[in-house]
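Colleague: below are the sequence and a predicted model; questions follow.
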Amino acid sequence: MKIHEYQGKEVIARFGAAVPLGYTAKSAEEAALQAARIPGDIKVGGGVKVCKTPDELKQHAARILANPLITPQTSAEGQRVKTLLIEQGTVIKKELYFSVLVDRESKKPMILASAEGGMDIEEVSEKHPDKIIQETVDPLLGLRNFQALRIAYRMGLDAIDPKLPAKAAKCFMSLYRAFSENDCALLEINPMIINGDNEVVCLDCKMSFDENALYRHPDIEKYRDLDEENAVETEAAKWNLNFIKLDGNIGCMVNGAGLAMATMDIIKYYGGEPANFLDVGGGATAERVEAAFKIITEDPNVKAIFINIFGGIVRCDMIAEGIIEAFKKVNLRVPVVVRLQGNNADKAKTIINGSELKDKLVMIDDITEAAKKSVAFVKG
């Protein structure tokens, strides 16, 4: 789960990290009122726009709220802006990069940092790989002070001010605690700055969280903005379905993440394009399968559906019942290929063959042939 920048700053501020003074607004008029609460002439609004007068701020606010925001992180259509963050202007002496993420190789938290802040870390990594600082953290011990100081010295902060490494280390440790104690998947500050008073300030904040741990953090879950999430993926989550929308035209319904990945791979191998990743899980019920079917068929790009179920914990006959119920409620106009193997597979085939669906879908036992047939339906 991702949250907004202003929400992320609220979180890290609670752990002691310094952030600019700022307020949120939902209209140009409110933005002007909030800006009046902030000392100084220079204000920074969401977008990011630097404003020197109230009129300039109001004009920028109205423009941003009226038009979709298009950035490298959004789609071509952009993203509608509903909330603005108005912040105090800050003198920037030096920009830094700091992030905490989970390193899959070491299976531990890892800090990525650089003295080259304000740029995409991918760009820094490509052009200046020697300027990327990596520090693996023992999750049982947390980030130690000597590690935080080592990062600060490697950034060269002592050359700016001998007191800066200690200040930066304190900020790093606050950010790590915010990451660890909230079960984050990512915490990124870009840029982190050294201001005119040689203080360390988090000028930006990006945070995402492990959704499997949100039950432990109701305060974080309250930040969830469903308008910022894919509506179909949100609906799938209500049914405990693991669903990701893709750009292809062959809908996939599979049980188990590994089998789902293999199914998508074999579809692509034979020249097709999967329209989604959809794992109904090991504890699938007929109701969950019916919901999965509806979610797939709501995608207008889907021209064929490949149902690939290996019965282990989940019973194939239960899947068959879900398919039948879904067919009764969905006006399906695309071909469906079904492969059912494993627990109660024969019983499932008997159920389907004894229903009115026997002429509406294709039953194939071999995964290769089933994938080929799915692709042929789309290309045919």
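Modeller: That came through fine.
Colleague: from here on, just use CA atoms for contacts and neighbour counts.
Modeller: Noted.
Colleague: ok, which stretches of the stretch 101-250 of the chain are strands?
Modeller: When assigned using DSSP state E, counting those that start in this stretch, the strands of the stretch 101-250 of the chain occupy the ranges 108-114, 133-136, 184-195, 200-202, 206-209, 242-245, 250-254.
Colleague: take this one as well and set it beside the first:
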Amino acid sequence: MNLHEYQGKSILVKYGVPIQNGYAADSVEEAMTKYDQLAEETGSKFAVIKAQIHAGGRGKGGGVKLAKNRDEAKEHISNILGMQLKTPQTPGGMEGPGKKVNKILVAEDAYAPDFAACKEYYISILMDRGRKQNVIIHSTQGGMDIEAVAEETPHLVHKTYIDPELGMQPFNAREVAFNLGLSGLAFKNMTKFIYKLYAAYLGADSALIEINPCLHKPDDSIIAVDCKFSIDGNALYRQKEIAAMRDVTEEDATEVEAQSYGLNFVNLDGNVGCMVNGAGLAMATMDIIKLSGGEPANFLDVGGTADAARVEQAFRIILRDPNVEAILINIFGGIVRCDRVAQGVVDAYKNIGDIKVPIIVRLQGTNADIAKKLIDESGLNVRSAVALQEAADVVKEVLS
């Protein structure tokens, strides 16, 4: 689950990580009140207005603006709130529809009073699954796309691995500070920053924390100016406070709806809809679709307890995609009985009505013979298959 910048920073504060202070708002009136409050606290009329969406590169799309006085702040706030912000990371990139900005962050000018004397770093923490260790990725090239830095100047990207049995050790934090070229008070402050950041990463059950930029100020203090926070969805059951921060308006509406029905669904860009039980079988089904000349339109796992109602909802979700030219249903009846799924397919077909795309159904396992008979005798435009290759051949046939 992804968090907004202001939400991620609220978690960092709980772990003592220094941040760029600011206040979130979802209306011009509230934002101006927060601006006045921030100006009184900092003694400065300078403020940064930041769009809050789940995407990076906000500044490139006009979603981050520096205001030098109250009038400029109101102008930027009015322009950013409600805009369709397009960044390289929003759907479709800069040519896509973008994302609507429903909330902004009114933040202090962290670079004052001497912008030129400030230094930006990149720091992130995530799991390296190959090594089965958490890794702190860091670079002196802060404020830039780390992918571009890694491609063009890979020697400037450093990795510090944390032994899961030992946890964060003093030498780990010092290694990061050394690699960033720090010394003196800045060195000490960076090691403290890394310790606290890692504690936040573990404590929040994070999948990723990215601080870009991490700012080294002229007084040698270290603060997080931006914050990308992603939480491991499997741990949300024990992170109730963080789970409450979920913003479904930032997520794919179809995927959110699918979750409400207990379906594991991910939208893709292909032309063959998939309905499968089990993640492994779903991946194999997507592979066979590609080998048959098609492209998966989605990943959809109906789970091990699929019933007629859930199958019907899965059908409706798949059919909303105008790019779908065929639907492949691939069910292995272990816990779920194949005849129950087959009846769900028949009932869904009749309830939905005029389905234009061909449907291929492969059912194997418990009561597969009964299921095949149900499909074949339904009188519907549904083709059954026994072997996976047979199902793939039918997909290829209907697409040609």
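Modeller: Good, I have the coordinates. Given the structure is predicted, the values throughout are model-derived calculations rather than measurements.
Colleague: format the strands of the stretch 101-250 of structure 1 as a markdown table; extra columns: distance to residue 177 of structure 1 and mean neighbour count.
Modeller: Rendered in a markdown table, the data for those read as follows (distance: least, CA to CA, whole Å; neighbours: other CA atoms under 10 Å):
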| stretch | distance to residue 177 of structure 1 | mean neighbour count |
| --- | --- | --- |
| strand 108-114 | 11 | 22 |
| strand 133-136 | 15 | 17 |
| strand 184-195 | 10 | 22 |
| strand 200-202 | 15 | 24 |
| strand 206-209 | 13 | 20 |
| strand 242-245 | 29 | 17 |
| strand 250-254 | 38 | 27 |
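Colleague: distance to residue 278 of structure 1 added to those strands, as JSON lines?
Modeller: JSON lines is the format used below for these (distance: least, CA to CA, whole Å):
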{"stretch": "strand 108-114", "distance to residue 278 of structure 1": "28"}
{"stretch": "strand 133-136", "distance to residue 278 of structure 1": "33"}
{"stretch": "strand 184-195", "distance to residue 278 of structure 1": "22"}
{"stretch": "strand 200-202", "distance to residue 278 of structure 1": "38"}
{"stretch": "strand 206-209", "distance to residue 278 of structure 1": "21"}
{"stretch": "strand 242-245", "distance to residue 278 of structure 1": "4"}
{"stretch": "strand 250-254", "distance to residue 278 of structure 1": "5"}
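Colleague: residues of stretch 302-314 of structure 2 that come out buried?
Modeller: Using 16 or more other CA atoms under 10 Å as the burial criterion, the residues of stretch 302-314 of structure 2 that qualify are 302-304, 306-308, 310-314.
Colleague: swap in stretch 222-237 of structure 1?
Modeller: Neighbour counts using 16+ other CA under 10 Å place 233, 236 of stretch 222-237 of structure 1 among the buried residues.
Colleague: again with stretch 120-133 of structure 2
Modeller: Under 16+ other CA under 10 Å, the buried positions of stretch 120-133 of structure 2 are 120-127, 133.
Colleague: which residues in the stretch 51-200 of structure 1 form helices?
Modeller: With DSSP state H, counting those that start in this stretch applied, the stretch 51-200 of structure 1 shows helices at 54-66, 121-127, 145-154, 164-181, listed in chain order.
Colleague: got the angle for the longest one vs strand 108-114?
Modeller: Taking axes from the mean of the first three to the mean of the last three CA atoms, to 10 degrees, helix 164-181 of structure 1 and strand 108-114 form an angle of 140 degrees between their directions.
Colleague: average offset of helix 164-181 of structure 1 relative to structure 2?
Modeller: After superposition onto structure 2, the mean distance of helix 164-181 of structure 1 to its aligned counterpart is 1.1 Å, using mean CA distance after the TM-score superposition for structure 1.
Colleague: does residue 245 of structure 1 touch residue 273 like I think?
Modeller: No. At 12.0 Å, residue 245 of structure 1 does not count as touching residue 273 under the criterion of CA atoms under 8 Å.
Colleague: got a list of what residue 78 of structure 1 touches?
Modeller: Residue 78 of structure 1 is in contact with 68-71, counting by CA atoms under 8 Å, 6 or more residues apart in numbering.
Colleague: list the contacts for the residue lying closest to residue 2 of structure 2 once chain neighbours are set aside?
Modeller: The spatially closest residue to residue 2 of structure 2, leaving aside those adjacent along the chain, is residue 230, at 4.4 Å (CA to CA, 6 or more residues apart in numbering). Residue 230 of structure 2 is in contact with 1-3, 206-209, counting by CA under 8 Å, 6+ apart.
Colleague: thinking again about what came up before, and the strands of the stretch 101-250 of structure 1: which comes nearest residue 26 of structure 1?
Modeller: For residue 26 of structure 1, the closest of the strands of the stretch 101-250 of structure 1 is strand 206-209, at 20.4 Å, according to CA to CA.
Colleague: the closest one aligns to what range in structure 2?
Modeller: Taking TM-score structural alignment as the measure, structure 2 aligns residues 228-231 with strand 206-209 of structure 1.
Colleague: map residue 269 of structure 1 onto structure 2.
Modeller: Aligned against structure 2 - with TM-score structural alignment as the criterion - residue 269 of structure 1 pairs with residue 291.
Colleague: burial measure for its match, as a count.
Modeller: 13 (other CA atoms under 10 Å).
Colleague: one more: residue 218 of structure 1?
Modeller: The number of residues packed around residue 218 of structure 1, counting by other CA under 10 Å, is 10.
Colleague: which residue in structure 2 lines up with it?
Modeller: Residue pairing (TM-score structural alignment): residue 218 of structure 1 is matched to residue 240 of structure 2.
Colleague: how close does that match sit to residue 197 of structure 2?
Modeller: In this view, residue 240 of structure 2 and residue 197 of structure 2 are 21 Å apart by CA to CA, to the nearest Å.
Colleague: ok, residue 119 of structure 2 next?
Modeller: Residue 119 of structure 2 is 19 Å from residue 197 of structure 2, by CA to CA.
Colleague: looking at these two, which is more packed in?
Modeller: Under the neighbour definition other CA under 10 Å, residue 119 of structure 2 and residue 197 were set side by side, and residue 197 has more, 25 against 19.
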